[in-house]
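> Just a sequence and a predicted model for now, questions to come.
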Amino acid sequence: MLLNMGRVLPLFFAFLIFLNVTTVSAAPIDEAREIIRNYYVDEVPEETLSKSTINEMVRYLDKFSAYMTPEEFERFMNAINQKLIGIGVVLEEHEMGIKVVSVIAGGPAERAGIQAGDILLDVDGTSLKGKAVQTAIPYISGKENTQVTITFHSQLTGQTITKTMTREVIKIQNVEYEMLGGDIGYIQLNSFAENSSKEILQAIDQLKGAKGWILDLRNNGGGYVSEALEIAGFFQSVTQAFQLRGKDNVPEVYDVTKQTLQFNAPTHILINKNSASASEMVAASVKEQQGAVLYGQTSYGKGSMQTIFSLSDESVLKLTTARFFSPKGTPVHEVGVTPNVETTIGGELTQSHRDHILAMVPGYKKMPSLENVPITKTFTVKMNQRMNWTGISEKDIQLVQLGEKQVSVDMNIIDERTVKIIPREYLQSKGKYLLTIHPNWQSNRFVKMKQGLYLEITVE
């Protein structure tokens, strides 16, 4: 007999509600069989339910359903909440093995050259093909300072590479934030983990005065649905979080949890093909209710929800029990969320940052772009009339590295028509910059500039 918990709010990669099984004498396999029959999102053939082990039954379900020992479940939940000993990777299932969704900065995997998109094929001689993430994690994680040898397929080179790494405690900062050039508040959310909404609230408070916002959900594989409801509540025009359809296929719409502080200026969300589950829930909802503009590429397409069922022997069944849609019913599962502005892979942040800055200076004239300039580049501005340089200020010139901070500059007056702009630091190789000249200058006859200018720059 199952304990009826009423309306539940489970998670997509992690879980909120735990449904305990109470029995008189049923074995765990009988408990699992009944749970699957009653709660799995689709009808399951009796042939599948008659299998002799739980693992065999689960093998015929979708790839997000799994059976775990207590130890496997503990490691799985630690990974969701970003408490890790291992090599520093976020993973998902793939037909070839286990796919790397993202790599933790400074961890063993990054130092070994593993990148997001690579496929882990083999760990210490054990093939990962056909294994679920929670099954693969015990092979990859382990005790601190022990070694693990991993063979992986590189998406960059197409080669198969083997590396030996030393496991270590991975310290993950889930929410990272800073004020970008032009007073654009940037917040990166790595997982919908516990207390994510509280950390974002703190970030918004610390970034007071932002004239625009960027919420980065790239490579975010999901997490607690409760946190997705909270985070959707940071967007002023968003009132509904998602639509859920369970085994009965009856739609039910859930409201967001409104926050005391919200994004109070134009807002962008960054997504990519590795944005999944709860990330897609927020992106789909915010896009539909015009709470932000989405930049990037179409997301992963995981529109299914899992619930955790604890069995009498303390093992755990993770089961897909519903699918989610946008509040108005737009599907996400196996479709993904399409951005409003499609960008190049890796160009999401620079494009968003550029558009934020230019939106604040409407009517400015675009000057011819500069391509492949040296890192020592200086900029000479030549006016078509004699100028009164008295009172010229650094505030009149804005040089911003896109995706980064504003660059301080010095100005050297050459003559009555010419001024040189000199960055106080070398430009970043391969960096992209935006030079904006605000119309605060006057001619020697005190005629003010009629129009501001801007110039886009790429560095060699």
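Yep, that arrived.

> rest of the way, CA atoms for contacts and neighbours
Will do.

> what's the longest strand belonging to the chain packed up against?
Longest strand of the chain, by residue count under DSSP state E: strand 316-325. Strand 316-325 is packed against helix 28-39, strand 66-68, strand 240-245, helix 278-288, strand 304-310, with contacts defined by 3 or more CA pairs under 8 Å, 6 or more residues apart in numbering; DSSP states H and E.

> next helix or strand past that strand?
Following strand 316-325 in sequence order, the next helix or strand is strand 341-342 (DSSP states H and E).

> which residues are contacting stretch 387-402?
181-182, 349-351, 353-354, 406-411, 413, 416-417, 431-446 (CA atoms under 8 Å, 6 or more residues apart in numbering).

> Narrow those residues to those that are buried.
Neighbour-count burial (16 or more other CA atoms under 10 Å) applied to those gives 181-182, 349-351, 353-354, 406-407, 409, 411, 417, 431-438, 440-443.

> from the contacts of stretch 387-402, which ones fall inside strands?
Going by DSSP E, the strands hold 406-407, 409-411, 413, 432-437, 442-443 from the contacts of stretch 387-402.

> this is the other structure I want to compare:
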Amino acid sequence: MKKIKSLLLLMLTMTLIFSQVPVVSAAEPIDEVRDLIEHYYVEEVPPSILSKPSIKEIADELDPYSVYMTKKEADRFTNMINQQLTGIGVVLEEHVQGVKIIQSIPNGPADQAGLRAGDIITYVNGKSLSGESVQTAASYISGEADTSVSINFLQQETGLTLTKMIIRKKISLQNVETEWLGGNIGYIRLNSFSMDAAEQLQKAIKTMGSAKGFIFDLRNNGGGYVSAAQEVSGLFPNVELAFQLRERNQEPEVSVALKQDIQFLKPVHTLVNKNSASAAEMVSASIKEQNGAVLYGQKTYGKGSMQSLFILNDDSMLKLTTAKFYSPKGNEINHIGITPNVVTEIGEELAAAHKDHLMKLYSNYKEMPALSEVPTTKDFTITMNINMNWDTAKTENIQLIHLGGGEKEFTLQKLDDRKIKVIPKEPLLSKGKYMLIIHPNWKSKNNQTMKLGNYMEIGVK
């Protein structure tokens, strides 16, 4: 049996983490598997299970995350972890009816065919996926580039069962994505806890060095390497401990956060949802308990178990649950998940986190009455209580910020000595949420400067 140097932590399809394991030699893979389970499985396994005649039958009696893979399946699995895929571009988890999509890669073949997160793939080329592992399902869905595959799926939004013929493509995923949000807030998304996740995140933080705050997005992140979770926890200055591991018949072991050279030195709001799992939950638990960041979203998946990868004599692979992990303080995660500090409606996480950043930045400003159900073509009239010198009214003294997005461009139109109109250059987004911020830099006709800034929340029809 070949050595794999790291222990892995995964939510079904995703990621991995290795730790040194002894080499065990046996003539047949099934004997290796029995020996590995006896020595390393997180719980005692009765002889009645170990005596079953095939590896698959033995693995089927263990937990859902312990899976036997052929060499071909194992190769696809490790490529998936490293964000190198040939297929239709979906991240999956097991479901009683087949496999559930937790992420449809933007502009990938599945996304272009209309498959979305929450949809359930039930058949591939006419073969039912009910009761199949994610790894097995992925082996059916994957294939050579430019070949086609027939996908039957249950559409979450409509409840309809649809069939699509999709052309497989080579997909190289961008693991860290960045964007500037209105108000100089840096948005950073991590898709997988790959081995170089912390390195990539440090580059992103450095690039956004002028940010007044950060939003760190772990939504739909299914996990990754345990070492990566330790390193990512070390991006938060307040976080000293990463997680707690409990192996069979061993005392709990608390692992420290591995401090990084570049850290989040401005306030961080972290986004999670029901598909944030495994290593993503490790980091979420540690930063919540140690005030490293404020969590926004919905309760996480609740996968608190860790898997080790063992390559067998014939180059097939056993993914075996070898430990359970808990928060640094020992709070259970498995089947429970992590409840955010700020619970939001699905899809509202980013806007809520962005809004709170802005409100903290301008906490000394006066809040004006909010506007709701405004038309997408709405203009905004600002009325002052004294006559103004509108020559000092520059556009840079006003911000119209799309919450969860960027700043809207606008023009200013003087109406009279006390009124000025803000006219967006493009229509507002339907159902969008905005914040209009007026900075105290204008002057009156008698040369008095505004004493206080103002802001207003806006909701669009």
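Received the coordinates, thanks. Since we're looking at a predicted model, the values are computed, not measured.

> Can you name the residues in contact with the longest strand of the first structure?
Outside strand 316-325 of the first structure, the residues that reach it (CA under 8 Å, 6+ apart) are 32, 36, 39-41, 62, 64-70, 73, 242-247, 281, 284, 303-311, 331-333.

> redo that, cut-off 7 Å
Contacts of strand 316-325 of the first structure with the rest of the structure, by CA atoms under 7 Å, 6 or more residues apart in numbering, involve 39-41, 64-70, 73, 242-247, 303-310, 331-332.

> Of these, grab the buried ones for PyMOL.
Per 16+ other CA under 10 Å, the buried members of these correspond to this PyMOL selection:
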select buried, resi 39+40+41+64+65+66+67+68+73+242+243+244+245+246+303+304+305+306+307+308+309+310+331+332
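
> What sits closest to whichever residue in the first structure pairs up with Asn341 of the second structure if chain neighbours are left out?
Matched to the first structure by TM-score structural alignment, Asn341 of the second structure sits across from Asn340. Leaving out its chain neighbours, the residue that sits closest to Asn340 of the first structure by CA to CA, 6 or more residues apart in numbering is Leu294, at 5.0 Å.

> That neighbour against Pro339, yeah?
Yes - the pair Leu294 of the first structure and Pro339 qualifies as a contact (CA atoms under 7 Å) at a distance of 4.7 Å.

> Looking at these two, which is more packed in?
Leu294 (28 against 21; other CA atoms under 10 Å).

> OK, contacts around that one?
Contacts of Leu294 of the first structure (CA under 7 Å, 6+ apart): His268, Ile269, Leu270, Lys287, Pro339, Asn340, Val341.

> If we use 10 Å, what do you get?
214-216, 267-271, 283-284, 286-287, 337-342, 348, 352 (CA atoms under 10 Å, 6 or more residues apart in numbering).

> Pull out the buried members of those.
Judged by 16+ other CA under 10 Å, buried ones among the contacts of Leu294 of the first structure: 214-216, 267-271, 283-284, 286-287, 337-340, 342, 348, 352.

> Could you tell me whether Tyr254 of the first structure really is in a strand?
Yes - assignment of Tyr254 of the first structure by DSSP: H, G, I helix; E, B strand; the rest coil places it within a strand.

> okay, now it: neighbour count?
Residues lying near Tyr254 of the first structure (other CA under 10 Å) number 15.

> quick one: stretch 212-229 of the first structure to chain centroid distance?
6 Å (CA atoms, centre = their mean, to the nearest Å).

> Over to stretch 359-374 of the first structure?
So, by CA atoms, centre = their mean, the centroid of stretch 359-374 of the first structure is 29 Å from its chain's centroid.

> same check, this time on stretch 290-303 of the first structure
For stretch 290-303 of the first structure - counting by CA atoms, centre = their mean - the centre lies 10 Å from the chain centre.

> Tell me the buried residues in that stretch?
Going by 16+ other CA under 10 Å, stretch 290-303 of the first structure has these buried residues: 291-303.

> ok, Lys443 of the second structure touching Leu452?
No - applying CA atoms under 10 Å as the test, Lys443 of the second structure and Leu452 come out as separate, 11.8 Å apart.

> start and end residues in the first structure for the one helix or strand Val149 of the second structure maps to, please.
Per DSSP H and E: Val149 of the second structure is located in strand 148-154. Aligned by TM-score structural alignment, strand 148-154 of the second structure corresponds to residues 147-153 of the first structure.

> average offset between that stretch and the second structure?
Here stretch 147-153 of the first structure, set against the second structure after superposition, deviates by a mean of 0.9 Å using mean CA distance after the TM-score superposition for the first structure.

> Check which residues of stretch 374-392 of the first structure are buried.
Here stretch 374-392 of the first structure shows Ile375, Thr378, Met387, Asn388, Trp389 as buried, counting by 16+ other CA under 10 Å.

> Identify the residue spatially nearest to the fourth one, adjacent ones excluded.
Pointing back at Asn388 of the first structure there. Asn444 (4.3 Å).

> returning to what we had before: follow the chain on from the strand holding Val149 of the second structure and name the next helix or strand.
Per DSSP H and E, the first helix or strand lying C-terminal to strand 148-154 of the second structure is strand 161-167.

> What residues sit buried inside the helix or strand just after that following strand?
Scanning forward in sequence from strand 161-167 of the second structure by DSSP H and E, the next helix or strand is strand 169-172. For strand 169-172 of the second structure, a neighbour-count test (16+ other CA under 10 Å) marks Lys169, Lys170, Ile171 as buried.

> before we move on, the earlier item: name the residues contacting each of Leu294 and Pro339 of the first structure.
What both Leu294 of the first structure and Pro339 touch, as defined by CA under 10 Å, 6+ apart, is the set Ile269, Leu270, Ile271, Ala283, Ala284, Lys287.

> any chance of those residues in TSV, plus distance to Ile421 of the first structure?
Compiled in TSV, these are given as follows (distance: CA to CA, whole Å):
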residue	distance to Ile421 of the first structure
Ile269	33
Leu270	33
Ile271	36
Ala283	41
Ala284	43
Lys287	40
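
> out of these, which one sits closest to Thr458 of the first structure?
Checking these against Thr458 of the first structure with CA to CA, the nearest one is Leu270 at 21.8 Å.

> Could you double-check that the closest one lies in contact with Ile345?
No - the pair Leu270 of the first structure / Ile345 is not scored as a contact, 11.2 Å apart, by CA under 10 Å.

> what residues are shared contacts of these two?
Gly296, Gln297.

> which residue is nearest the middle of the first structure?
With distances taken as CA atoms, centre = their mean, the first structure has Leu217 as the residue nearest its mean C-alpha position (2.2 Å).

> show me the contacts for that residue.
For Leu217 of the first structure, the contact set (CA under 10 Å, 6+ apart) comprises 187-192, 269-272, 274-276, 278-280, 282-283.
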